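Asker: I'll drop the sequence and a predicted model, then ask my questions.
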Amino acid sequence: MEQRLLRNRGYLTLMIAQLISSIGDWLSIVAIITLVGLKWNATPIEISLIILCLAVPMALFGPFAGTFADRFNRKTLMVLSDLVRAGLVIMLIFASTIWMVYMCLFGIGLFAALFIPAKNGKLKELVPDSQMKSAMSVTSMIDSGTKVLGPLLSGLLVTAFGSNPVFLIDSATFVVSAVLLITLPASVFSNEGSVEEKGKTISFKEDFLEGVSFMKGNQFLLVGLSILTISLLILQLSDSQIIVLIRELTNASPDLFGILVTGSGLGMFFSGWLLAKKTDYKPILLMLLGVCGMGVSFGLLAVFTGMDLESSIVWGPGLGLIAGFSAGLVFIPFQAAVQTDTPVHITGRVFGVINSTTTTATIIGPLLGGILVTLFGVIPMFIATGTLLIIMSFIGLLFRSKIERSEKVVSKSEQGTQGTASS
């Protein structure tokens, strides 16, 4: 990572806020899934609905939220989102049925849909394009690092004190994040209020279509988005059912789910660290290799579980680490390319389109996965997921040279002037 990035006060503040709130997120997510999946003995469909409640708001309101983030003060929107989510997490303490959990998670997902494009837009303001690959890698390292720390802390806290302290801590992390975000530098360009061009007020619909039009004109980003979306759809057929897969093991440790998630987080952290130091990579090649790696790890999870192999506390997290490392190879290069190629004034809209598309895959995948697992069993579903991902990666590799040629001819004129921030 470049030393100049370390001296960027606004970027560091944004990353610290992300670190704190992400730790809280993982504390509560693992606590909820453990509670519902193991203690309440929820069905595969009920477990899938937990993921859906967080994902549906992003799919439905992501494009609108992205337009909102380009029209209004991004810092204000992030602070508001954090404070509202802090209150919703507190409400989880009083949830006595799974439906109350669903309602709280839907609200949290709704304000996350507003936060994400605002954060990506602010990141574009704070970091120059020359440092964006390193910045996105560090962002991924923070996400994956908290994926390691969060489950470990959650397991300890839930075991010692129950779930309520976990939710209180998560709520507090949102408040601390909001306080930090207030100190971010203000944008030097105005994105508040209605947008006008030649005396004519631009509608939200026209703003949204501008983001869609930009994506349609960038063939490389369209291909990358297609790879990301399809792989997510296939992955989510099984990913949301890992707790069900663990039930198939005769001597599975009660902590196996949290430890497996930790292994996945370590894998993503390592890939982020590697890509932060080596930024001269070919994005499409890394993405396809990552898809293949995820397929291999999910397939082996099914095979080893079907064999009821001993020492699941070793091979489970090991395969989780491979899956996490591979996922980092898919997400980080694509997100860095989007940030670099997108003009600062439409970053929210572009990420709104991307988030809506990818989140739709995370909605369909768990729902369809829950149904298929119920009909055919969890082990065949994991084998099918692994096989499809491997096939997809090989097909992509056959056309890689053509895809990479399209990357080289992306017009430089589509890249807007980099936004900066004032103190």
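Answerer: Happy to help now that I have it.
Asker: alpha carbons only for contacts and neighbour counts from here, please
Answerer: OK.
Asker: burial count for Ser361?
Answerer: Actually, residue 361 is Ala rather than Ser. 24 (other C-alpha atoms under 10 Å).
Asker: that one contacts Ile230, correct?
Answerer: Yes. Using C-alpha atoms under 8 Å, Ala361 is in contact with Ile230, at 7.3 Å.
Asker: any shared contact partners between those two?
Answerer: Common contact partners of Ala361 and Ile230 (C-alpha atoms under 8 Å, 6 or more residues apart in numbering): none.
Asker: where along the chain do the strands fall?
Answerer: Using DSSP state E, the strands found in the chain span residues 195-197, 200-202.
Asker: let's bring in a second model and compare:
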Amino acid sequence: MKQIIIPLRERSYRKLFSAQLLSDLGNWLDFTAIYTLVVFSWELSEMWIAALTISLGLPWVLVGPFASVFVDRWSRKKVMYICTIIRAMLALSLIFVPNIHLLLLIVLVKSTCGALFDPARQGAIRLTVSEKNLPQAVTLSQLSMNSMKVIGPAIGGTLIAILGPTSPFIIEAIGFIIATFLLLRLPSLKSESEIETINRKGNQRFWSDFMQGLHHIHHNFILKISILSTALVMFIIFLYDGLLVFLSQDLGFNEAGYGLLISAVGLGSVLGSLLVGYIPRWKKHPLLFMCTSMIFSGTTTFLIGLGGMKFLLGPLMVWLALAFLLGAIGAGATIPFGYILQSQTPSSMMGRVSSVAQSTQTFAMLIAPAIGAGIAEIIGVGFLIAIAGAITIFIGLLGLPIIVKLKQKLIIVTEQRGM
């Protein structure tokens, strides 16, 4: 545990991480409250839930990659604190939102601010932490994102039960305001080489800058394969993610049991992130670690799918244990991806490259649920999950020989960067 928190000894990174923690919490704290408002208060149909999901994800696909060109030109500090204070105001406006149409607009703008904040944060990490502490810094960042996806909705639900349906929006706004003050106390977050690059960009065209990010990804095989494989795995996961409630019924869980199943996945993701951060030896061969994780997570998914098909029978604790393993292995694999993204990308391009990576993953996550639901209606949820697991195993096995050949190259690149 001490190894993971070492980057927090560096003052600038400590402020950045604290702000990210509050930002990640704010991204998910209102999740339960918004869906409760749509379903229980306004009693709207599934069509509006789909529209809400699109409003949440669309900015990450369409806005992020293009706006990131300006994120790389502008002060990352300014981008982060401006986006954070806007989200604070939007969170407060949710208290008074009168209808679904205005709600969708607010959610769209709030997600757009998040899509701008994230690439700025990615670029800020390397400017606030020393190179030797970068793997642990990436681990902490990933741990914040993974844990808040679980903790945020849970806290939001608790606040609704105790203080009322608008309380998550108030707490969320307070968190964003505190994060803004933390971000204002950061240094300028610009290296000398980056300042020179920005000064030369006055006469360059937008598309030239945008294509530089794509060109960097295209000509860096390690980065390219990690982005594509992560997006593919995200697509596979979200084929069945929204159908887990039906899987839980097939496994014999009731409503409370479904909550336990989701909590097991969430707890596994948090502890998996901690474990990977505690043993950072994977940084020598991060792609190999990712590939191996795919094989193990695919195997776990396949076994759970067989349980949904009634081919495997077992007590509920077995399925909870497998759900925990699935979360732990899956979350652990995301940290090496974050490390590759940071170590293989110049600071001046971090906004563009990280936005392309994020948009690729988000696009996969947006289109997968509809495809998964259509397939599940034909073959069943259990069969779908078993197939998803088998495909994940196949991808991992397919990538092993390629990654083994790349291993020596990655070692050389890492040594040259002094990591």
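Answerer: That came through, no problem. Keep in mind that this is a model prediction, so the values were computed, not measured.
Asker: superposing both, give me the TM-score.
Answerer: A TM-score of 0.85 describes the superposed chains when it is computed by TM-score structural alignment, normalised by the length of the second structure; 412 aligned residues with a C-alpha RMSD of 3.4 Å.
Asker: TSV please, covering the strands of the first structure and showing mean neighbour count.
Answerer: Formatted as TSV, the strands of the first structure follow (neighbours: other C-alpha atoms under 10 Å):
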stretch	mean neighbour count
strand 195-197	11
strand 200-202	11
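Asker: tabulate the ones you listed (JSON lines), appending distance to Ile395 of the first structure.
Answerer: Below are those laid out as JSON lines (distance: least, C-alpha to C-alpha, whole Å):
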{"stretch": "strand 195-197", "distance to Ile395 of the first structure": "43"}
{"stretch": "strand 200-202", "distance to Ile395 of the first structure": "42"}
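Asker: what sits against the residue positioned nearest the centre of the second structure?
Answerer: Nearest to the mean C-alpha position of the second structure, by C-alpha atoms, centre = their mean, lies Met145 at 6.0 Å. Shown in contact with Met145 of the second structure (C-alpha under 8 Å, 6+ apart): Leu21, Asp24.
Asker: how much space between the residue mapped onto it from the first structure and Lys124 of the first structure?
Answerer: Using TM-score structural alignment, the partner of Met145 of the second structure in the first structure is Asp143. Here the criterion is C-alpha to C-alpha, to the nearest Å. By it, Asp143 of the first structure lies 18 Å from Lys124 of the first structure.
Asker: what does Phe72 of the first structure give?
Answerer: From Phe72 of the first structure to Lys124 of the first structure the distance is 15 Å (C-alpha to C-alpha).
Asker: before we move on, what about Gly290 of the first structure?
Answerer: 26 Å.
Asker: same deal with Pro380 of the first structure?
Answerer: Counting by C-alpha to C-alpha - Pro380 of the first structure and Lys124 of the first structure are separated by 43 Å.
Asker: neighbour count for these two, which is higher?
Answerer: Ranked by neighbour count (other C-alpha under 10 Å), Pro380 of the first structure and Lys124 place Lys124 first, with 25 against 17.
Asker: list the contacts of the more buried one.
Answerer: Counting by C-alpha under 8 Å, 6+ apart, Lys124 of the first structure has contacts Gln339, Val344, Thr347, Gln418, Gly419.
Asker: what residue of the first structure takes the place of Ile222 of the second structure?
Answerer: So Ile222 of the second structure corresponds to Phe220, using TM-score structural alignment.
Asker: chain neighbours aside, what residue packs nearest to its match?
Answerer: Spatial nearest neighbour of Phe220 of the first structure, chain neighbours left out: Glu407 (5.1 Å); criterion: C-alpha to C-alpha, 6 or more residues apart in numbering.
Asker: burial of the one you found, as a residue count?
Answerer: 18.
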